[in-house]
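Student: I need the structure of the sequence given here:
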Amino acid sequence: MLNYDKIAELLGKEADSLLNHKSTTIPKENLHLPNPKFIDQIFVQTDRNPQVLRSLGQLFGTGRLANTGYLSILPIDQGIEHSAGASFAPNPAYFDPENIVKLAIEGGCNAVATTYGVLGMVARKYAHKIPFVVKVNHNELLSYPNKADQIMFGTVREAWNLGAVAIGATIYFGSENSTRQIVEVAQAFHEAHELGMATILWCYTRNTAFKKDGVDYHVSADLTGQANHLGVTIEADIIKQKLPENNGGYTALNMGGSSYGKTDKRIYTELTSDHPIDLCRYQVANCYMGRAGLINSGGASSGASDLAEAVKTAVINKRAGGMGLISGRKAFQRPMKEGVAILNAIQDVYLTKKVDIA
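Tutor: Below is the predicted model of the structure:
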């Protein structure tokens, strides 16, 4: 298990900045932070029915982070959008659905999030051993030309039938198809809650206009924060979002006299700074101040630096007030033993009490 000193060692020259930062933007006292009683404190007072509460209890009560209020989820749905060949060529064992579920179990995860096909293939063997999150929509890049869209790959009832405790879905906010996706996913989330399942939304921004003057504003705090806020508006219980890398998406898109969206200068002067923890905290704030948990994605595998990068992302998320990490490619694009070590390292950050809220 990683201790505080080992975490600091992995962070290298960024250790002091990330581990000792004191946020002066949105006070930590205003946030609803993950803790062992999070379901009782937050979800019991909502419109979620007792079956949803039970599903959330299974999600929060499994794996190495059980009953801490934090989540470590293994997502492996890349075979559809990123192509199975590109995703699994580094480790062909994961063409086999059973190995996907085995990695989540061996890695001590709270849940495995993947496709209907994967979970349906092994449902009777594993549905009672680890919580299933069925990803109900996907973008497929076999159609030519490629386009940014999400289409439904099955039904919510199918997810319920194979034993899922939650469904997951993606919306490409900002895309030309986003309004249809919002309606589809809102309806799916409503049905999932009626059937007693929790809901997780991949809140991604997607529009070629969001790349401007060499800067990629798909990962700006202001645009991703607003995507999060739209996500909790359709009752996502948990938000999955990329870690912010910059800010000022709205202001950049409005340069030159265009009129895009709405913003406020205080977002950039008072509610955030250029520190990664403060940028992430703005994402948390847009999740109803943490009433809906923010889990950040682990990003693509980059090789030898994956362990350090995963730990860094976990530290930023935790100290910002987030609920955990949903990391896949860093774990499954390598031998299972190494993948388990990366998942455990992420979890160790959330188990280390000295890594606290900034």
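Student: From now on I want contacts and neighbour counts done on CA atoms only, so please keep to that.
Tutor: Will do.
Student: is it true that D149 touches F173?
Tutor: No - counting by C-alpha atoms under 8 Å, D149 does not reach F173; the two are 10.2 Å apart.
Student: which of these two has more neighbours?
Tutor: F173 (24 against 20; other C-alpha atoms under 10 Å).
Student: so F173 touches Y204, yeah?
Tutor: Yes - F173 is in contact with Y204 according to C-alpha under 8 Å; the separation is 6.0 Å.
Student: Need the overlap of contacts for these two.
Tutor: In terms of C-alpha atoms under 8 Å, 6 or more residues apart in numbering, F173 and Y204 are both contacted by the residues A227.
Student: Wait, a helix at K240?
Tutor: No - according to DSSP: H, G, I helix; E, B strand; the rest coil, K240 belongs to no helix; its state is strand.
Student: what separates the closest residue to T155 other than its chain neighbours from I80, distance-wise?
Tutor: Using C-alpha to C-alpha, 6 or more residues apart in numbering and skipping the chain neighbours, the partner closest in space to T155 is V136 (7.1 Å). V136 sits 12 Å away from I80, going by C-alpha to C-alpha, to the nearest Å.
Student: These two - which one has more neighbours?
Tutor: Taking other C-alpha under 10 Å, V136 and I80 do not tie; V136 has more neighbours (23 against 16).
Student: if I read this right, that one contacts Q150, doesn't it?
Tutor: No - judged on C-alpha under 8 Å, V136 makes no contact with Q150 at a distance of 9.6 Å.
Student: Please enumerate the strands of the stretch 251-358 of the chain.
Tutor: For the stretch 251-358 of the chain, strands defined by DSSP state E, counting those that start in this stretch occupy the ranges 293-297, 324-326.
Student: Need the residues that contact stretch 165-184.
Tutor: Outside stretch 165-184, the residues that reach it (C-alpha under 8 Å, 6+ apart) are 55-56, 58-59, 113, 131-138, 148-151, 156, 159, 185, 189, 192, 196-207, 227.
Student: how far out from the middle of the chain is it?
Tutor: Offset of stretch 165-184 from its chain centre (C-alpha atoms, centre = their mean, to the nearest Å): 15 Å.
Student: Next: stretch 117-136.
Tutor: Put simply, stretch 117-136 sits 19 Å off its chain's centre (C-alpha atoms, centre = their mean).
Student: That stretch: which residues count as buried?
Tutor: Residues of stretch 117-136 classed as buried: 118-120, 123, 126-127, 130-136 (neighbour count, 16 or more other C-alpha atoms under 10 Å).
Student: what's that stretch in contact with?
Tutor: Against stretch 117-136 from outside (C-alpha under 8 Å, 6+ apart): 58-59, 62, 77, 97-98, 101, 105, 110-116, 152-156, 159, 162-169.
Student: one more to line up against the first:
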Amino acid sequence: MELKELLGDETSSLLGHECSTIGRERLSTPGPDFVDRVLAGGDRPPAVLRNLQHVFDTGRLAGTGYLSILPVDQGVEHSAAASFAPNPEYFDPLRLCELAVEGGCNAIASTLGVLGMAARRYAHRVPFIVKLNHNELLTYPNRYDQVMFASVRQAFDLGAVGVGATVYFGSPESMRQLREVRQAFQAAHGLGMFTVLWAYLRNEAFRRDGVDHHTSADLTGQANHLAATVEADIVKQKQPQGNGGFRALGFGKTSDLVYEELTTDHPIDLTRWQVVNCFMGRVGLINSGGASSGQGDLAQAVRTAVINKRAGGMGLIVGRKSFQRPMAGGVRLLNAVQDVYLDPDVTIA
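Tutor: So this is what the prediction gives:
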């Protein structure tokens, strides 16, 4: 399907928008030379830069500076049955790696068990990112807490080029999670692996008067800034679905300028605020593809990619939308998302 057909009534709004809040010239934007231009002057060890460049040079997006990552930690995060029952072949770790290869992804991010089982067959074919911590839902009653399932050394030994972790900012456990992740990221950099932080919000108090502020641009922006502060090299964040979380919840500190001058209600401008909080794009922002809902998955994933790219983001991380369907369909969806980043007519706003 053509891009304009997938975007439908939003085509003009999404493809024609020009950002008048924080201009693109102020950002460090993705490109073939991103590692040399943006990262080489920092404190990352040479092996980290090498592994990041390896990921940028893999898959259909090789040489663009953009990323398409297949994430598969849902077997823990949402239960294996809920994740893989729609397509049971993906209970097999090797099939998940095959999807990443056939789909032209830059990398696959998954659990120690999945990547460990597939390491000798696939670690040299597609870059591995080991997700170190998880929120499992077998504990009763459910507790929403990220706990370590793997060590940095285990990730290194199986051939991973990067590690990932989640912090539930706003949760009672967030400070413990942050300390654990900071220590893990320091160890990963020491071994030459780059780091990815799932900088999510989690607190029932963030739902107020029927509005869910977990994806508010101002709150997720601050989560991104905290992620960059503990030296995440890439930040994974849900795309904003609104703004004004600090004001609605009546806590924390912000500035009226955020709402009056630095953002608008346009989705590209809201996502631009997320990029700004990633040290003006020096830390790459990848947005999540979200849950699979059926027929509308392709259009929704492409829409998310257009917004991310035009905001100055670095790519998309799409899991359930791709692996909860037969491999051929998953590959088509991944390729459609990648085509957005390959399209020279989809520019940074």
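Student: hang on, the earlier thing: looking at the buried residues of stretch 117-136 of structure 1, which one is closest to K312 of structure 1?
Tutor: Set against K312 of structure 1, the nearest of these by C-alpha to C-alpha is V133 (25.3 Å).
Student: mind checking how far the equivalent of that closest one over in structure 2 is from M280 of structure 2?
Tutor: Residue correspondence to structure 2 (TM-score structural alignment): V133 of structure 1 is matched to I129. In this view, I129 of structure 2 and M280 of structure 2 are 24 Å apart by C-alpha to C-alpha.
Student: And what about the alignment partner in structure 1 of G113 of structure 2, helix, strand or coil?
Tutor: Mapped onto structure 1 by TM-score structural alignment, G113 of structure 2 lines up with G117. When classified by three-state DSSP, G117 of structure 1 comes out as helix.
Student: any idea which residue sits dead centre in structure 1?
Tutor: Closest residue to the average C-alpha location of structure 1: K240 at 2.6 Å, with C-alpha atoms, centre = their mean.
Student: Can you give me the separation between it and E81 of structure 1?
Tutor: Taken as C-alpha to C-alpha, the span from K240 of structure 1 to E81 of structure 1 is 17 Å.
Student: what about G170 of structure 2, neighbour count?
Tutor: Neighbour tally, G170 of structure 2, other C-alpha under 10 Å: 18.
Student: Mind telling me what it corresponds to in structure 1?
Tutor: Match for G170 of structure 2 (TM-score structural alignment): G174.
Student: tell me which element the counterpart of I105 of structure 1 in structure 2 falls in.
Tutor: With the correspondence set by TM-score structural alignment, I105 of structure 1 lines up against V101 in structure 2. Under the criterion of DSSP states H and E, V101 of structure 2 resides in helix 93-102.
Student: ok, average deviation of that helix from structure 1?
Tutor: Superposed on structure 1, helix 93-102 of structure 2 shows a mean distance of 0.4 Å to its aligned residues (mean C-alpha distance after the TM-score superposition for structure 1).
Student: For that helix, buried residues please.
Tutor: P93, L94, L96, C97, E98, L99, A100, V101, E102.
Student: Look up how far P127 of structure 2 lies from the match of I105 of structure 1.
Tutor: 10 Å.
Student: quick one: contacts for the aligned partner of G290 of structure 1 in structure 2?
Tutor: Under the alignment (TM-score structural alignment), G290 of structure 1 pairs with G281 in structure 2. G281 of structure 2 sits next to L27, S28, T29, V275, G312, G313 when contact means C-alpha under 8 Å, 6+ apart.
Student: Look up the closest residue to G281 of structure 2, ignoring the ones flanking it.
Tutor: S28 (4.8 Å).
Student: Tell me how many other residues surround the alignment partner in structure 1 of the one you found.
Tutor: Using TM-score structural alignment, the equivalent of S28 of structure 2 in structure 1 is H32. Neighbour count of H32 of structure 1, defined by other C-alpha under 10 Å: 21.
Student: Please tell me how far H32 of structure 1 sits from I171 of structure 1.
Tutor: Between H32 of structure 1 and I171 of structure 1 the distance is 25 Å, computed by C-alpha to C-alpha.
Student: Let me see the ranges of the helices in the stretch 101-250 of structure 2.
Tutor: For the stretch 101-250 of structure 2, applying DSSP state H, counting those that start in this stretch gives helices covering 112-122, 152-157, 174-190, 217-229, 245-249.
Student: Can you list the helices and strands that the fourth one packs against?
Tutor: Using 3 or more C-alpha pairs under 8 Å, 6 or more residues apart in numbering; DSSP states H and E as the contact criterion, the neighbours of helix 217-229 of structure 2 among helices and strands are strand 194-201, strand 234-237, helix 245-249, helix 267-277.
Student: Quickly compare those and say which is most buried.
Tutor: Stretch with highest mean neighbour count among those: helix 267-277 (a mean of 27; mean count of other C-alpha atoms under 10 Å).
Student: helices or strands up against that one?
Tutor: For helix 267-277 of structure 2, the packing partners by 3+ C-alpha pairs under 8 Å, 6+ apart come out as helix 217-229, strand 284-288, helix 297-311.
Student: For V38 of structure 2, which of those is the nearest?
Tutor: Checking those against V38 of structure 2 by C-alpha to C-alpha gives strand 284-288 as the closest, at 10.5 Å.
Student: Per the alignment, name the residue of structure 1 opposite D269 of structure 2.
Tutor: In structure 1, D269 of structure 2 lands on D278 (TM-score structural alignment).
Student: check contacts around its match.
Tutor: D278 of structure 1 touches S23, T25, L271, T272, A320, counting by C-alpha under 8 Å, 6+ apart.
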